[in-house]
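In: what's the 3D shape of this:
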Amino acid sequence: MKKFIRMDINKNTRTKSILIIQFIFSFLVVSYSQNFDEAKNNMLKARAIKYSQMDSALFYFEKSKNDFLMLGDTLLAIKCLLESSVVNTTKADYSKSYDGYWEVLRLSESIGSELSVASAYDGLGTLYGLFYRHQEALMNYNKSLHIKKQLIKEGKIKLPDILSTYYLIAINYREQQIINKAQQYLDTCYQIRKEYPSKTLFIDAEQGYLLYYQNKFKEAEALLQKVEKSFLSENETYLVILYSFMGDLYNKLDNFEKCSEYYLKSLDVAKKYRSHQNYVPEVYKKLGDLYLSINKPRIAYAYLKNSFNANDSLFGARSINNQRFIEIKDQFRQEQQKLMEKARLTKLENEKRLLFLRNTVLSIVLVSLVMVSFITFFYLKYRHKTAEKMLKSDQKAKEEKNKEILEMKNKELTSSALQLIEKDELLMEIKSKLSSAKNKDLKELIAKINANSKHDWKEFDTRFTSVNQGFYKSLSERFPELTQRDHKLCALIKLNFSSKEMSLLLGISIESVHTSRYRLRQKLKLDKGENLTEFIARV
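Out: Presented below is the predicted three-dimensional model:
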């Protein structure tokens, strides 16, 4: 009982040690997981409101970016930066957008994320395009295109991932009034969309603009009206651009009312969402020109004044001053890159030292935990093995003792059986001498001798069964076709009786014993060379 209690204590100690180690690791994992989930939820929240509540979206993007950097997930931090830069472009905060894309380039190069580098070039191309620097925009788009084509070739991305760059190049050529080139790139977008079906409203909207420039006004009108419904439910902020183009379309069709209506709609959406502010001065100017064309100078003056004020409030989003600003920023960026390279190397050295120190401390903690775990494990294993050895030793001693007792009882049983045999021999001798007599009393005496022999066998059988428990049962289970007589023979063979001794106990001739042994071998399905006595001894 004490041994079992000791084993339970050892088992409980081992379980507690494992639970403590699991708790420490679980705590670290849960802590990281909670911080990661919070950062991811902030990113998803920002995505959900980036078209309706841009300032809040930018706040959540910034927060999740910083959290991801702290957690060491640079790739997700880059995704936050890319999306926040798009939002800054939409709300005409070009300086922040420009800085965001350059930070994406820096972080992407540090982790070798080529797709993120391509996305940053797409964003920078869009910024240059807004300032009419179309050649520089095209240069950035081509860099992105080259990277994406290589990634497709290597099987790292799929063909639809390149669609956005072709779309941006089409816009670039359309803004330069190179319509045939723009149409070529847009056709490529349609080919990709045909091979990989997807809902790309922007491509359809761009096709409507190209139809306008190709003087296919009715086709342009039908297509733009069709996509308008989809943008109303999916991305209302884009309607600033769409409505501006639809106003241009109806101006060409000399439909003054619809032209004015769509320009005003464009301004309403821009005001509602504070998006695509770079279009606002242009739309005001279009309205001013429209009212000048119908001799309403007062209204025209009001709109042109609004155009000037809007342009001024955006720091001249497309003015010469703002173009100069981005040129200066480019020059500054080149100088800054040299300084940043030096700072980056210094930072890397510091980070290496810090990382080494952190990894050293962490390694010491982990090694200590592992050592404690191993020591505890091997100690418990040693205790368990010791207890197991003691238990096995006790069991072996018990088995040997039982074996000795069994052998002793079988010897007693054999001795008793031999005495019975001697008695039976004597009785058989008396019986043979008396069998010729005809006296009634003598015949009764012979019958009693026969009955006594049967009683002797029953007594022997009972004692055999008590010593060799399960012997007959094991025989019956393995060889169900054996008879009771076969069982008797097996019991005598187990006790190693001779054929003569068996014949006396069973009341049959020696020849019958031999025959019975032969038949028993057949029933037991023994091979010719297999010893019957050894086989029975193993049962």
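In: for the rest of this, base every contact and every neighbour count on C-alpha atoms.
Out: Fine.
In: all helices for the stretch 151-300 of the chain, in order.
Out: Ranges of helices in the stretch 151-300 of the chain, per DSSP state H, counting those that start in this stretch, are 163-175, 179-195, 201-213, 217-234, 239-252, 256-273, 280-293, 297-313.
In: dump the ones you listed to JSON lines, plus distance to Thr360 and mean neighbour count.
Out: Output for the helices of the stretch 151-300 of the chain, formatted as JSON lines (distance: least, CA to CA, whole Å; neighbours: other CA atoms under 10 Å):
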{"stretch": "helix 163-175", "distance to Thr360": "45", "mean neighbour count": "22"}
{"stretch": "helix 179-195", "distance to Thr360": "51", "mean neighbour count": "17"}
{"stretch": "helix 201-213", "distance to Thr360": "53", "mean neighbour count": "21"}
{"stretch": "helix 217-234", "distance to Thr360": "52", "mean neighbour count": "16"}
{"stretch": "helix 239-252", "distance to Thr360": "56", "mean neighbour count": "23"}
{"stretch": "helix 256-273", "distance to Thr360": "51", "mean neighbour count": "19"}
{"stretch": "helix 280-293", "distance to Thr360": "57", "mean neighbour count": "21"}
{"stretch": "helix 297-313", "distance to Thr360": "54", "mean neighbour count": "17"}
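In: and for comparison, fold this next one:
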Amino acid sequence: MKHLFSSLYSDIISFVIGTFWLFSSVVLAQGANDINESGKNFFLDSKGKKYENSGELIKELRKRHETLLQKGDTLQGIDVLMQLADVYGHRAEYANSYDVFWQSLFLADRVKNDSLDALIAWRLGRFYSFYKREKESLKYLNKALNIKKNMVKEGNADPAYLVLNYFAFVSTYREFDMPKLASKYLDSCLIYYKDVKNQLPMPQLNFEKAFILSKTGHNEEALELFKNLEPYFLENRPSYMVLVYTYWGDVLQNIGDLNNSVKYYEKAINASEKYKRHIDFTPLIYERLTEHYVKQGNYQKAYGNLKIAKNLDALFFDGRSSKNKSMLEIRDEFRIEKQRQLDLIQQQRFEKLKQEEKISMLQRVILLGTIVFILILAFFFFRHLRNKHKLEKQLIRRNKELEIQKANELLELKNKELAASVLQLVEKDEFLK
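Out: Down below sits the predicted model:
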């Protein structure tokens, strides 16, 4: 399955390039329409002519990239770099493709755009899947999906464009030969799918469906679906017939139609040679042909196909063998530097959180001290009021007692005066008598 996983890299690169401007058009305001149209043409790639003279195309793209950077057009410069990575991929120059890809990441890091970040994460996830690094691949694909979900939640993207992210999982799980998981994400594609500008074509989804059907024992349905898809791909993406014919041949192998399966394998090889696309997929096809001729007892043809398969395998895959996978780690200075920066940022955030925690604790202590102080003040204030009120009551009571005593003394004095007056009257009356 090594070739099956890796051979679709070229197609995925083309697919990602095509949808890049779809992502950008949702959020970016400057030059979005021109970019989108460019991406659409790149995605359709109707006749595959742009790869017929790829050497000249590489020179043209590099020159265009330098011109755009001199003009300060970083976004268009990133687009050109991604096209360049795609060209290198179809030439099976994966080291160059990988270098150009990380170069685009350096530039994209300056843009600070969610849509572009989603595309980069998606592209990186697909690149890791090409190297059968499942963990890293799914990590970045999930990151891209989460960014797009947030954009949809914030109203910056139509939910229909989530199909492109879910489709990346479908393709990845197909390459990892996990049809059940591929089917799960294909269902998500169908849930969100609707006819919007530059949307993923439905035949692309049906191609994945046909693969899943062939892997789950529904060969007749898969065969019928491949037949229905053939006119569309011949008209719009003839180079993609390399994959269609290969999986078509697999279905014929499954149902025992060995002779016709060979015809479709040969059609796939012819399509690859004609359009100069998916050339790294051909070793897998030659291996299938080898197995077929061994079953027929035609060992001469089997040996010939096996030799071709081995030569192509050495040409395309030696640099990506298990012992050479460290090349990825050596070459992606951006990822390492980016990770170092992220670690530094996380450390700074951690220190900031610790400082904020200390400040928060100090604030809580100050607040608690203030509350206790206020409570103490309130206690003494209310105590003072109570004592004052008590003294006032005592004063009022004493004043009343003094007034009563004064009134009694006055009354007593009046009584004495009255008694004296009475005695005087009595004495006067006696004197008169």
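In: dump the helices of the stretch 151-300 of structure 1 into CSV; add distance to Asn450 of structure 1 as well.
Out: Below are these laid out as CSV (distance: least, CA to CA, whole Å):
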stretch, distance to Asn450 of structure 1
helix 163-175, 111
helix 179-195, 105
helix 201-213, 113
helix 217-234, 111
helix 239-252, 121
helix 256-273, 120
helix 280-293, 131
helix 297-313, 134
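In: out of those, flag the one nearest Ile405 of structure 1.
Out: Nearest of these to Ile405 of structure 1, taken as CA to CA: helix 179-195 at 87.9 Å.
In: tell me what angle that closest one forms with helix 201-213.
Out: 150 degrees (axes from the mean of the first three to the mean of the last three CA atoms, to 10 degrees).
In: tell me, which helix in structure 2 spans the most residues?
Out: helix 333-432 (DSSP state H).
In: hmm, back to that, show me the one of the helices of the stretch 151-300 of structure 1 that comes nearest Ser516 of structure 1.
Out: Closest among those, using CA to CA: helix 179-195, at 88.0 Å.
In: now that closest one, how far from the centre of its chain.
Out: A distance of 38 Å separates the centroid of the chain from that of helix 179-195 of structure 1, by CA atoms, centre = their mean, to the nearest Å.
In: mean per-residue distance, that helix to structure 2?
Out: On superposition with structure 2, the mean distance recorded for helix 179-195 of structure 1 (mean CA distance after the TM-score superposition for structure 1) is 1.8 Å.
In: and stretch 297-313 of structure 1, which stretch of structure 2?
Out: Using TM-score structural alignment, stretch 297-313 of structure 1 lines up with residues 299-315 of structure 2.
In: now the matching stretch on structure 1. Mean distance?
Out: Stretch 299-315 of structure 2 sits 0.7 Å off on average (mean CA distance after the TM-score superposition for structure 1).
In: what does Val237 of structure 2 correspond to in structure 1?
Out: Slight slip there: residue 237 of structure 2 is Arg, not Val. Matched to structure 1 by TM-score structural alignment, Arg237 of structure 2 sits across from Asn235.
In: circling back: what packs against the longest helix of structure 2?
Out: helix 94-111 (3 or more CA pairs under 8 Å, 6 or more residues apart in numbering; DSSP states H and E).
In: quick one: buried residues of the helix or strand in which Lys458 of structure 1 is found?
Out: Lys458 of structure 1 belongs to helix 440-467 when assigned by DSSP states H and E. Using 16 or more other CA atoms under 10 Å as the burial criterion, the residues of helix 440-467 of structure 1 that qualify are 443, 446, 449-450, 453, 456-457, 460-461, 464, 467.
In: next SSE after it?
Out: Scanning forward in sequence from helix 440-467 of structure 1 by DSSP H and E, the next helix or strand is helix 471-478.
In: what range does that next one cover in structure 2?
Out: Going by TM-score structural alignment, helix 471-478 of structure 1 sits over no part of structure 2.
In: coming back round to it: not counting sequence-adjacent ones, nearest residue to the match of Arg237 of structure 2?
Out: The shortest distance from Asn235 of structure 1 to any non-neighbouring residue, by CA to CA, 6 or more residues apart in numbering, is to Tyr51 (7.1 Å).
In: what residues does the counterpart of the one you found in structure 2 make contact with?
Out: By TM-score structural alignment, Tyr51 of structure 1 lines up with Gly48 in structure 2. Contact analysis of Gly48 of structure 2 by CA atoms under 8 Å, 6 or more residues apart in numbering lists 237-239, 275-277.
In: all helices of the stretch 1-150 of structure 2, in order?
Out: Under DSSP H, counting those that start in this stretch, the stretch 1-150 of structure 2 gives helices at 2-7, 9-27, 32-44, 54-71, 74-90, 94-111, 114-130, 134-153.
In: mind putting those helices into JSON lines with distance to Tyr192 of structure 2 and mean neighbour count?
Out: Shown next, in JSON lines, are these (distance: least, CA to CA, whole Å; neighbours: other CA under 10 Å):
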{"stretch": "helix 2-7", "distance to Tyr192 of structure 2": "27", "mean neighbour count": "20"}
{"stretch": "helix 9-27", "distance to Tyr192 of structure 2": "16", "mean neighbour count": "23"}
{"stretch": "helix 32-44", "distance to Tyr192 of structure 2": "20", "mean neighbour count": "18"}
{"stretch": "helix 54-71", "distance to Tyr192 of structure 2": "35", "mean neighbour count": "14"}
{"stretch": "helix 74-90", "distance to Tyr192 of structure 2": "27", "mean neighbour count": "23"}
{"stretch": "helix 94-111", "distance to Tyr192 of structure 2": "28", "mean neighbour count": "18"}
{"stretch": "helix 114-130", "distance to Tyr192 of structure 2": "18", "mean neighbour count": "24"}
{"stretch": "helix 134-153", "distance to Tyr192 of structure 2": "12", "mean neighbour count": "19"}
